[in-house]
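Participant: From the sequence below, what's the structure:
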Amino acid sequence: MKASELREKDEKALQEERSSLLKAQFGLRMQKATQQLTNHSQLKKVRRDVARVMTVLTEKASSK
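Facilitator: Presented below is the predicted three-dimensional model:
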C-alpha cells in the first residue's frame, strides 16, 4: 500500500483501514506466539502499513 493511495481516501476510510490492519497485526502476533506463522516478514509489512495510515491521518488532521 502506497502513501499516495492513502492520501486519496477520506478520513473514515482511513480509520477503517487502520482498524483492519490492527486486527491483522493482532492475528499475526497470535500466530507467532503459537508458532503457526510461516512468513515472519508479514509482521513488518503490516506494522509499516499501520504507520503509513497513521501518518496520513495526522497529515489530514493538521491540514484542517
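
Participant: okay, CA-based contacts and neighbour counts for the rest of this
Facilitator: Will do.

Participant: What's the local residue count around the nearest residue to Lys32 once chain neighbours are set aside?
Facilitator: The spatially closest residue to Lys32, leaving aside those adjacent along the chain, is His40, at 7.9 Å (CA to CA, 6 or more residues apart in numbering). In terms of burial, His40 registers 12 neighbours under the definition other CA atoms under 10 Å.

Participant: structure for this one too, so we can compare:
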Amino acid sequence: MKTAELRELDAEGLAKKLGETREELFKLRFQHATAQLEKTHRLRQVRKDIARLLTVQNEKKRQA
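Facilitator: As a prediction, the model looks like this:
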C-alpha cells in the first residue's frame, strides 16, 4: 500500500481501510502463535501499513 494511494482516500475510506488492516494483523498474529503462518514478513508489512494509515489520517485531521 503506497502513501500516495492513501492520500487520495477520504476520512471514511481511511477509517475503513484501517479497520480492515487491523483485522488482518489480528489474524496474522493468531496464525503466527499457532505456527500456521508461513510468510512471517507479512506481520511487519501490515504493522507498517497501519502506521502509514494513521499518519495520513492525522495529516488530514490537521488540515481540516
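
Participant: overall similarity of the pair, as a TM-score.
Facilitator: Laid over one another, the chains give 0.98 as their TM-score (TM-score structural alignment, normalised by the length of the first structure), with 64 aligned residues with a CA RMSD of 0.4 Å.

Participant: Quick check: the residue nearest to Lys32 of the first structure vs Gln15 of the first structure, distance?
Facilitator: If you measure His40 of the first structure against Gln15 of the first structure using CA to CA, to the nearest Å, the figure is 25 Å.

Participant: Pull out the buried positions in the host helix or strand of Glu5 of the second structure.
Facilitator: For Glu5 of the second structure, the host element (DSSP states H and E) is helix 3-7. Within helix 3-7 of the second structure, the residues that qualify as buried are Leu6, counting by 16 or more other CA atoms under 10 Å.

Participant: Stretch 25-37 of the second structure too?
Facilitator: Of the residues in stretch 25-37 of the second structure, those buried by neighbour count under the rule 16+ other CA under 10 Å are Leu25, Leu28, Arg29, Leu37.
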